[in-house]
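Q: for reference, the sequence and a predicted model appear below.
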Amino acid sequence: MPWLNAAGNLLLVAAAIAVLYRPLGDYMAWVYTASGHLRTERWIYRLISAKPEQQHSWRGYLGAVFSFSLAGFILLYAVLAFDGMGPDLAFNTAVSFVANTNWQSYVPEQSISYVAQMAGLSVQNFVSAAVSMCVAVALIRAIAAHRAAALGNFWVDLVRTNLRILLPLSIVFAVLLLACGVVQNFTESTALLPGGPVASQESIKMLGTNGGGFYNANSAHPFENPTPISNLMQVLMLLLIPFTLLRTFGTMVSDQRAGYALLLTMSVLFLLVYLPLTYFELHGSGTAPQLAGAAMEGKEQRFGIIGSTLFATATTGTTGGAVNSMHGSYTALGGLMLMVDMVLGEVAPGGAGSGLYAVLVLVVIAVFVTALLLGRTPVYLGKQLGTRELKLVSIAILIMPVLSLGGMALASALPYTRAEIIAGMGNPGSHGFSEVLYAFISAAINNGSAFAGFSANTPGLNTLLGLIILAGRFAPISIVLALAGALATAERASSRSAELPLHRPQFVGFLVSLIMFIAVPTFIPLFLVGPLAEGLMP
């Protein structure tokens, strides 16, 4: 019966995505290729002194991303500091929301005003997600280009993403959340009835795979996620744009087979986490789980095991970071699966935009390896790949492990931050180690979720994790846009008849295996010390 429930929940979400896959994906492709501008968009271009006719090279596009994100960080930091937040926490929070990570080391309903929530955090929920989608579209244009150095205009892409995609979708889903019982008001919060403009923030939080929460209890709070229906809707919102962007990709490169291959890859990776995670939670070892029938500690009764594991798989497989259960209370092997989901590079299916460009980086590696094995020229969608592209993607796959493991090593080596880590660990031994490891992985991959047993709200950890989040966001974007610049000017293969059949199940299987091989082995020694050691204890 539980597995029937698990299959039913998954199929409901999959069916909704299947219905929206083509219309939403094609609509987004039209948004990014349309030549005309709306009147409102032209007003915005005049306001920010942007030239919509200007085309950016990859350096110009990257410079625009950096300048816009820096301005967003300064403004958000000022809003949070004016709201009374301390300097180190304001830095961490501003960096986190600008980087689409939304790591929360504070209690929102106690320390953030409605103005800061709406004018600060909610604005970044929109624009940080839009930046990721813009970078993904720039890479798509590069793949589809015929020796053209331009990747489009960042300001046009940014404005269109917000006005034509994110804003309409967020309004629709905010209304649906209101119908499910999510609150939306400006009533002053009390100890018993915390109010606030929740539904409007919740919709863009999920659609933009932003994470965080209006309340400290996040999506476990009954005013933020009141029913199993709202829970499924939030899972759908997390997965909707990352999956439908694959249709956008196929439309813009004029080859839907390539989009379907990526869709199958991401779906397989999602299942490879969801199924064992659900199994471990349904068969939790120990007296309490056996008496309860499952490992229900840290999970809401109204969602149960299945509603919790489906949400957890979706949020760790995207750059979501929102949680409807305490990940630190999962079984040891269940917690391991959540960490594996993040170290895969968040390509199952990844964040809004970031999942697509992350998986395309891995596709470039897979094409090179496949071509070498078969003695063929590496070609992807008509573009001949060279050593420059291989060097860039080789650097890209090193960023997350270097930041997470290197950051954790640095924090453990410095006496000041080591003392903060020891004081912040909610549990000793292997579980405490898992809490710290999870935090650094989450920061480096821009996820934002936490095991919830580790308190990182200290000056040293706020600063260090903020810097890791910053590097984890903009180092990959820099590499991806450099890769886009190389692909845009790359020679096209003389004939596409010699291309490898990269849309077939064999390649999908190889790509899934390659992603697992690249991502997981680096972390196995730490998993042995943390979740595996805890899970294998008698």
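A: On my side now, so go ahead.

Q: can we go C-alpha only for contacts and neighbour counts from here?
A: OK.

Q: ok, now which ones touch the closest residue in space to residue 208 that isn't next to it in sequence?
A: Nearest residue to residue 208 in three dimensions, chain neighbours excluded: residue 129, at 4.9 Å (CA to CA, 6 or more residues apart in numbering). If a contact means CA atoms under 8 Å, 6 or more residues apart in numbering, then residue 129 has 100, 208-210, 352-353 as its contacts.

Q: can you confirm residue 129 is in a helix?
A: Yes: according to DSSP: H, G, I helix; E, B strand; the rest coil, residue 129 belongs to a helix.

Q: gap between it and residue 446?
A: 12 Å (CA to CA, to the nearest Å).

Q: check residue 278 too.
A: Residue 278 is 24 Å from residue 446, by CA to CA.

Q: more crowded one of these two?
A: residue 446 (34 against 24; other CA atoms under 10 Å).

Q: just the buried members of the contacts of residue 129?
A: Buried by 16 or more other CA atoms under 10 Å: 100, 208-210, 352-353, out of the contacts of residue 129.

Q: out of those residues, who's nearest residue 247?
A: For these, the minimum distance to residue 247 (CA to CA) is 12.4 Å, reached by residue 353.

Q: for that closest one, give its distance to residue 33.
A: 16 Å.

Q: I'd say residue 332 and residue 529 touch.
A: No: the criterion here is CA atoms under 8 Å, and residue 332 misses it with residue 529 at 11.6 Å.

Q: which one of these two has more residues nearby?
A: Taking neighbours as other CA under 10 Å, residue 332 and residue 529 compare with residue 332 leading, 25 against 15.

Q: next one for the comparison:
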Amino acid sequence: MGIFLLSVALLLVFVALIAKPVGIYIANVFSNDKNTSLVGKIESVMFKAAGIKGHNQTWKQYALALVLANTFMIFVVYLIFRFQEVLPLNPSHIKGMDPALAFNTAISFMTNTNLQHYSGESGLSYFSQMAAVVFMMFAAPATALAVAIAFIRGLAGKEMGNFFVDFVKSITHVLLPIAFITGILFAFLGVPQTLSGTVTAHTLEGASQQIARGPVASFLSIKELGNNGGGFFGVNSAHPFENPNAWSNVLQIVLMLLLPTALPFTYGKMIGQRKQGRILFISMSMLFIVILSTAFVTEWGGNPRLDAFHLNEASGYMEGKEVRFGVGMSTLYAIVTTASETGAVNAMHDTLTPLTGLLTLGNMMLNTVFGGVGAGFMNVMMYVIIAVFLSGLMVGRTPEYVGKKIEGKEMKLIAVTLILQPLLILGGTAVALTTHLGMEGISNPGFHGLSQALYEFTSSAANNGSGFEGLGDATPFWNISTGIVMYIGRYFGLITMLAVSSSLASKQLVPETPGTFKTDTSLFSGILIGTTVIVGALTFFPVLVLGPVAEYLTL
């Protein structure tokens, strides 16, 4: 166990070391208006062909552009899913998707959720996987990264920029180069990359078995880098073709954490106050380490009921976990994928011990440890502003952040944003638990059944996409309800936070005085962590008590 913990520590240190240079690189990409590189010249041709002049937009124009562009892409991809049977690159002759399932899947991938109510290898053709799913796996994180950059510009007192320019730059300068290199690495590590159909294998007993394959390596790289998480295969990264060995598992973890951990440094560089970004990184890292450490303790403890059968032992509770990865790497992956809002899994979260399940739920409910590309950073900034506001109230002074006063308009927008997620999660769960359409999909009785429904709506609202597998979610009720929750949960918060940034950008800088509350100190880091836990976690405390906590107490 000691060697394993040392390897985990080294892995996390490596992520921390590369986070800063990657963050600074992203800041430079979006601070360089005149790019004379080959990529920059190609971009110029693309902008000219598309009629994009690159003029600065107001926050309303920026928000409208991102919503209309994303909604149009959802519609196009919906059509691809519906008519994939007659489209090319379908060697397995997979039929078109059901309307409700196509609705859910199109929204799911465009909102960076990747909630899958179908089995990957049998639900989509190669054309759908590449032209629709992989396309959205680039478009979705590019959208969120663009909005995060626009938000940072507003805090720095600059123009918002242009959504289409930021969107294209996110793909060409950030996502595509890294995904291309890591896609080659995954192929080198044994992940398939082919357009050939399924293979028929003959077993020693004389039976035949159909083995699915496809362009998996290119899919996998952007799946993890863009915090998407959808699996090419039904069992996601527990499949030996999607995650063949320990090295591919480690590379996936690094990719999931790469951009979320880098964005605080991007923020510090772009506003000209690097300590501000550093304190955000440290605060979120501390939360992450506490959650991960607790998960290791609870998961290695296993299920007390198994002790009598000597199934627990030192190896922990192995149900639902890949033997190749064991309890430790399965637990690390579960915490990383929910902290980064990726949603990929290398073990079934339905079989996690109750307290580990609670921690994965908590990661998604907070969506700040570190959160997904762009959207998670915006949530972190929401809690930063709340922490600043509460600190100002405690000392009787108008709160200020990066030289801008936090006043009623900003806090009203923050309050509306903060309350939306509990409404989506708790409202959706309540409907599911009080209707026949919702209850018929729940496969477990009692407290665990409540956790199944709660996890599904939490994953949808937080745009995570992982699930407590075992829920019968491939029904019109679950497809439509979670589709609506994913769409609202994605775009409402991005738009309101853009409005907050625009409001702060229009204000005059307030000179720093001896009475100014500093937000780049260890004191503020503690206040930020406390605010995140108290305001965020306690919002969901009652339902967590009814679900995973109650289940734990009955073991």
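A: Alright, I've got the coordinates. Source: prediction; values computed, not measured.

Q: care to give me the TM-score?
A: Once the chains are overlaid, their TM-score stands at 0.95 when taken by TM-score structural alignment, normalised by the length of structure 1; 527 aligned residues with a CA RMSD of 1.4 Å.

Q: picking up where we left off before, now the common contact residues for residue 129 and residue 446 of structure 1.
A: Residues touching both residue 129 of structure 1 and residue 446 (CA under 8 Å, 6+ apart) are residue 100.

Q: and what about the most centrally placed residue in structure 1, helix, strand or coil?
A: Most central in structure 1 under CA atoms, centre = their mean is residue 319, positioned 1.5 Å from the mean C-alpha point. Put simply, residue 319 of structure 1 is coil when judged by three-state DSSP.

Q: which position in structure 2 pairs with it?
A: Counting by TM-score structural alignment, residue 319 of structure 1 corresponds to residue 341 in structure 2.

Q: how much space between its match and residue 227 of structure 2?
A: Between residue 341 of structure 2 and residue 227 of structure 2 the computed distance is 6 Å (CA to CA).

Q: what sits in contact with each of these two?
A: Counting by CA under 8 Å, 6+ apart, the residues touching both residue 341 of structure 2 and residue 227 are residue 372.

Q: quick one: residue 47 of structure 1 from residue 155 of structure 1, how far?
A: 12 Å.

Q: surely residue 317 of structure 2 is in a helix?
A: No: judged by three-state DSSP, residue 317 of structure 2 forms no part of a helix; its state is coil.

Q: residue in structure 1 paired with it?
A: In structure 1, residue 317 of structure 2 lands on residue 295 (TM-score structural alignment).

Q: ok, the nearest residue to its match once chain neighbours are set aside - how many residues close by?
A: Excluding its sequence neighbours, the residue lying closest to residue 295 of structure 1 (CA to CA, 6+ apart) is residue 289, at 4.5 Å. Number of residues near residue 289 of structure 1 (other CA under 10 Å) recorded here: 17.

Q: isn't residue 289 of structure 1 right up against residue 298?
A: No: the criterion here is CA under 8 Å, and residue 289 of structure 1 misses it with residue 298 at 11.6 Å.

Q: do a quick rundown of the strands in the stretch 201-350 of structure 2.
A: Remark: strands assigned in the stretch 201-350 of structure 2 by DSSP state E, counting those that start in this stretch are 208-211.

Q: go on, structure 1?
A: Listed in chain order, the strands of structure 1 (DSSP state E) span 379-380, 383-384.

Q: now tabulate these in TSV and tack on distance to residue 485 of structure 1 and mean neighbour count.
A: What follows is the strands of structure 1, written out as TSV (distance: least, CA to CA, whole Å; neighbours: other CA atoms under 10 Å):
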stretch	distance to residue 485 of structure 1	mean neighbour count
strand 379-380	15	21
strand 383-384	13	20
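
Q: to residue 501 of structure 1, which of those strands lies closest?
A: strand 379-380 (9.7 Å).

Q: if we can go back for a sec, ok, the residue nearest to residue 295 of structure 1 to residue 369 of structure 1 distance?
A: For residue 289 of structure 1, the distance to residue 369 of structure 1 - CA to CA - is 45 Å.

Q: do the same with residue 409 of structure 1
A: 32 Å.

Q: who has more neighbours out of those two?
A: residue 369 (16 against 13).

Q: show me what the more buried one aligns to in structure 2.
A: By TM-score structural alignment, residue 369 of structure 1 lines up with residue 390.

Q: and if you look at residue 488 of structure 1?
A: Per TM-score structural alignment, residue 488 of structure 1 is aligned with residue 505.

Q: do residue 176 of structure 1 as well
A: Superposed on structure 2 with TM-score structural alignment, residue 176 of structure 1 falls opposite residue 185.

Q: tally of neighbours for that match?
A: If we define neighbours as other CA under 10 Å, then residue 185 of structure 2 has 17 of them.

Q: want to throw the buried ones among the contacts of residue 129 of structure 1 into TSV with distance to residue 381 of structure 1?
A: Shown next, in TSV, are these (distance: CA to CA, whole Å):
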residue	distance to residue 381 of structure 1
100	30
208	28
209	28
210	31
352	23
353	20
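
Q: list just the nearest of the residues you listed to residue 67 of structure 1.
A: Using CA to CA, those come closest to residue 67 of structure 1 at residue 100, 16.0 Å.

Q: so who does the closest one touch?
A: Contact analysis of residue 100 of structure 1 by CA under 8 Å, 6+ apart lists 124-125, 128-129, 209-211, 319, 446-447.

Q: same question for residue 132 of structure 1.
A: Applying CA under 8 Å, 6+ apart, we find residue 132 of structure 1 in contact with 352-354.

Q: ditto for residue 239 of structure 2
A: 233, 346.

Q: equivalent analysis for residue 193 of structure 2, please.
A: So residue 193 of structure 2 contacts 187, 213-218 (CA under 8 Å, 6+ apart).

Q: and it, how far is that from residue 218 of structure 2?
A: Using CA to CA, residue 193 of structure 2 is found at 7 Å from residue 218 of structure 2.

Q: wait, residue 122 of structure 1 sits on residue 198?
A: No: using CA under 8 Å, residue 122 of structure 1 makes no contact with residue 198, being 10.2 Å away.
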